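Asker: My questions are about this predicted structure, shown below with the sequence.
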Amino acid sequence: MRLLIIGGGPGGYVCGIRAGQLGIDTVVVEQAKAGGTCLNVGCIPSKALIHAADEFHKLSGYDGRSALGITAASPSIDLSRTIAWKDGIVARLTGGVQGLLKKAGARLITGQAEFLDGKTVQVTTDAAVLRIVAENVIIATGSEPVELPFLPFGGKVISSTEALALDAVPERLVVVGGGYIGLEIGTAFAKLGAAVTIVEATSKILPQYDSALTRPVMASLEALGIKLMLDTKAKAASDTGLMVETADGEIIDLPAERILVTVGRRPRSQGAGIPGLSLDMDGHFIRIDENCRTSMRGVFAIGDVTGEPMLAHRAMAQGELVAEFLSGKKRVWDKICIPAVCFTDPEIVTCGLSPDEAKSAGIETTTGQFPFTANGRAMSMEAENGFVRVVARKDNGLILGLQGVGEGISELAAAFAIAIEMSARLEDITAIIHAHPTLGEALHEACLKALGHSLHI
């Protein structure tokens, strides 16, 4: 066999589809369902829950006080039906992945893979134990939630996987971890009616983002009644909830029906016989080169198992790259930027360098920021809380980074990435006619501001 892919998540299945299209004899082994974590218990179901929560929350606010003049009487939600709807979306997408693999000529096997050596993998299925020898093997085993030793998963202590399968809204939910997963799910349940408390051990939420981007999110958390406890450490589950220690040393018992632990994810690099290959490692991540090759000939690795950023679209791009590389095409990983989206309320998008990152790199920059309070489309959507910011070289206007926060701003991620990957300058963006009225006009205006001649502020 030419190619064996271990893991059928975004990286693995995209690699399998592209390899099949290129005529490479390919088998994909997935231990659970096609689509991996992202499609089954991560990206897709979480966004479905967020959408349902947003719709319910908006309806709940239309009680006669709405400036729009809309009145709705006592809305309610049956979370079990919501979850069934979410599961239907997942089923459609997993079925689609299976169909695309089959159409491309790649074979999908459901089973547990175990390396016997760098070329031989044993696959245990429900029906048989298979031994597959492949010329090339790709490790695409993904990642899993980090479990705290003093808060093991089970009972009322849950990970994001269990949170996305609850059939009833908990009356009180404590979220351990103020990163994007905890805030996304915590915000959704607050909108569904839960009393939510977020416990974060550090002094700020979303530590990867600067305060200008997180400030609107903080305001939204407060407006939703979410209690935010910073510099607070989770200690242990109690009979009634979660014991925590505040910054001043006070021990508090937070009441909770559910405790959602979202303190990060770790690569699945310790199973499937991977340690026996003695690959070069970077901590728990597998070290790769510009072609996603590991230190062992014929063994590649893609996605979360290879390091940050642990994003589905990074894994997809790597999977496509490896398939084309194996087909003989000249492909190397030379991406300038990888966009990242945080689906909080409001959403956050980052792409390329932030002002602080550019400064740390010794680059003299100019920035431009345009608020959605001056954007007609945002006003008409009641979505004025946020802005778009551009970071460019001061000497020639080359765009180094784009960031934004606002309702629906995730849809600008592609425009941000295109501008940076195509090496656009400020004048390139301002020369493009942006449709009116749209949120995308904020990108145009931010670039105008950086050039010193903004029109609408």
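Answerer: Perfect, thanks for sending it. Numbers count the residues shown, from 1 in each chain.
Asker: When you work out contacts or count neighbours from here on, use the C-alpha atoms and nothing else.
Answerer: Fine.
Asker: show me where the chain has helices.
Answerer: Ranges of helices in the chain, per DSSP state H, are 10-21, 36-41, 43-61, 79-104, 160-163, 180-191, 211-223, 312-326, 355-360, 376-380, 413-421, 426-430, 441-451.
Asker: Return the most buried member of those.
Answerer: Ranked by mean neighbour count, these are led by helix 10-21 with a mean of 28 (mean count of other Cα atoms under 10 Å).
Asker: who touches that helix?
Answerer: Outside helix 10-21, the residues that touch it by Cα atoms under 8 Å, 6 or more residues apart in numbering are 5-7, 25-28, 34-36, 38-39, 97, 100-101, 104-106, 138, 140, 302-303, 312-324, 327.
Asker: let's bring in a second one:
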Amino acid sequence: GLSHLDTLGISASNPQIDFAKTQAWKSGVVNQLTSGIKTLVTKNGGKILEGTGTFTGSHSLEVSGSAGTTKVTFKNCVIATGSSPIHIPSFPIGPRILDSTGALNLQKVPKSMVIIGGGYIGLELGFVYRKLGAQVTVVEMMDTVLPGFDSDVVKHMTRKLKKDKFTVLTQAKALGYKETQNGLVLQVEQAGKTQDLECEYLVVSVGRRPNAKGFGLERTGVQVDERGFIKVDKHMRTNVGHLYAIGDVAGQPMLAHHASYQGEIAAEVIAGHHAEDHAKVCPAVVFTDPEVAVVGMSEDEAKAKGLEIMTGQFPFVALGKAKAQNDTEGFVKIIANKTSEEVLGMVIVGHNAGDLIGEGLIGIEMGAFLDDFGTTIHPHPTLTEAIMEAAKKAKGQAIHVLN
């Protein structure tokens, strides 16, 4: 922020936000990425049919578009229909009630916003609009934000939300709403008491559901599980051998990079090569401020499995690079098996956490031990030194903090 710049001796007076221009920039980047993918497909000999596809059988479908209906037959098919935000019937999506897609497309910064759901999507959206000046309230049914994340992550994020002047209501339930001239009044129940929250916009962010209905999947014989996800094996095959499914529609984790990984496997298998899902772990990043990045087991998960563990935690405030950048928030935490010292998980909270987690990801995937991280020479001054120090800390051998 500007106070950060002022600390570094850089002054910027009376800054203004042209949000329409910001949105135009965002849309431009998205268009560049999507058009780039189209170019790659066509340059590699692929054909793109734009329209709505509907299965008419296990070897055929129809694509309805502006140019009419095209019938397609195929030997193999990959289903990659993704997911959609879960909608709550009592809070129908409209001009003032938004899902995550609608929240990303607002054309002005609201004065106030209430977000139902304190998971990673809700917090990511909340930080965007809080940074832009909106008053943001988060309503979460569970007892913490980011439920399911490492307890140290939750503690840090809870403190940061308070510092950034969010209003956070946990163990709270949204009951209903009334429309007003300038927005909504949301009724919320917490600890047996009901209160009204006024806001310009209400964002419903309570998770996502697989897109497995509405395109004739039932005509193919493909099976879905009780939650609506398409069942696949390690080769991405469904129960119908020539039909494959990847990405959000094929189950957790519902992350873009996981979908890409699965897509490559399906393509390789269809091409006649040997390929299977052999990944031990998949990283996840929460794009809040600061970022949160995790891979492998959290401390709580390891303990729940009855594993004896050792952990090491190193704060960025003890790093020269972080101090020089005045970005000292957060930490690196490593979870390892106490007997073997094999690293089971890594948690990073801080600026650039999503980029830093790559080292932990490779290490855990390859079966690295604490000494592999702790005794490998890391460049100085960099933020990666925190990973080395956290590994040392787990063994009581840290250099730049007390053990």
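Answerer: On my side now, so go ahead. Values in this document were obtained by computation on a predicted structure and should not be read as measured data.
Asker: Can you calculate the TM-score here?
Answerer: Here the TM-score for the pair of chains, by TM-score structural alignment, normalised by the length of structure 2, is 0.95; 397 aligned residues with a Cα RMSD of 1.4 Å.
Asker: can I get the helices of structure 1 in TSV with distance to residue 255 of structure 1?
Answerer: Listed next are the helices of structure 1 as TSV, based on distance: least, Cα to Cα, whole Å:
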stretch	distance to residue 255 of structure 1
helix 10-21	38
helix 36-41	27
helix 43-61	23
helix 79-104	22
helix 160-163	17
helix 180-191	15
helix 211-223	19
helix 312-326	35
helix 355-360	39
helix 376-380	38
helix 413-421	39
helix 426-430	51
helix 441-451	43
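Asker: out of those helices, nearest to residue 407 of structure 1?
Answerer: Of all these, it is helix 376-380 that lies closest to residue 407 of structure 1, at 8.2 Å by Cα to Cα.
Asker: The closest one against structure 2, how far on average?
Answerer: On superposition with structure 2, the mean distance recorded for helix 376-380 of structure 1 (mean Cα distance after the TM-score superposition for structure 1) is 1.5 Å.
Asker: and for that helix, what span of structure 2 is it aligned with?
Answerer: Here helix 376-380 of structure 1 aligns to structure 2 at residues 320-324, judged by TM-score structural alignment.
Asker: Aligned against structure 1, show me the partner of residue 95 of structure 2.
Answerer: By TM-score structural alignment, residue 95 of structure 2 lines up with residue 155.
Asker: Would you quantify the distance from that match to residue 181 of structure 1?
Answerer: Distance from residue 155 of structure 1 to residue 181 of structure 1, counting by Cα to Cα, to the nearest Å: 20 Å.
Asker: next one: residue 312 of structure 1
Answerer: With Cα to Cα as the criterion, residue 312 of structure 1 and residue 181 of structure 1 are 14 Å apart.
Asker: Span of stretch 132-144 of structure 1 from start to end?
Answerer: Stretch 132-144 of structure 1: ends 26 Å apart by Cα to Cα.
Asker: Please apply the same query to stretch 433-441 of structure 1.
Answerer: Stretch 433-441 of structure 1: ends 9 Å apart by Cα to Cα.
Asker: do stretch 210-224 of structure 2 as well
Answerer: 10 Å.
Asker: ok so, going back, how many residues are close by the match of residue 95 of structure 2?
Answerer: Residue 155 of structure 1 is flanked by 9 other residues according to other Cα atoms under 10 Å.
Asker: ok, so what distance separates the aligned residue in structure 1 for residue 150 of structure 2 from residue 353 of structure 1?
Answerer: Alignment note (TM-score structural alignment): residue 150 of structure 2 maps to residue 210 of structure 1. Note on residue 210 of structure 1: its distance to residue 353 of structure 1, by Cα to Cα, is 12 Å.
Asker: Return the residues in contact with residue 230 of structure 2.
Answerer: Counting by Cα under 8 Å, 6+ apart, the residues that residue 230 of structure 2 touches are 212, 222-224, 238, 245, 249-251.
Asker: follow-up on the earlier one: of residue 210 and residue 353 of structure 1, which one has the most company?
Answerer: When residue 210 of structure 1 and residue 353 are compared for neighbours, residue 353 comes out ahead with 21 against 14, by other Cα under 10 Å.
Asker: and the more buried one, what pairs with it in structure 2?
Answerer: Per TM-score structural alignment, residue 353 of structure 1 is aligned with residue 297.
Asker: Can you give me the stretch of structure 1 that stretch 250-264 of structure 2 aligns onto?
Answerer: So stretch 250-264 of structure 2 sits over residues 306-320 in structure 1, by TM-score structural alignment.
Asker: my guess is residue 319 of structure 1 meets residue 293, correct?
Answerer: No. Applying Cα atoms under 8 Å as the test, residue 319 of structure 1 and residue 293 come out as separate, 11.7 Å apart.
Asker: Distance of the aligned partner of residue 440 of structure 1 in structure 2 relative to residue 293 of structure 2?
Answerer: Superposed on structure 2 with TM-score structural alignment, residue 440 of structure 1 falls opposite residue 384. Distance of residue 384 of structure 2 to residue 293 of structure 2, computed by Cα to Cα: 14 Å.
Asker: Those two: which is more packed in?
Answerer: Shown here are residue 384 of structure 2 and residue 293; by other Cα under 10 Å, residue 293 has more neighbours (24 against 20).
Asker: Next up, the contacts around the more buried one.
Answerer: Per Cα under 8 Å, 6+ apart, neighbours of residue 293 of structure 2: 283-286, 347-349, 353-354, 357.
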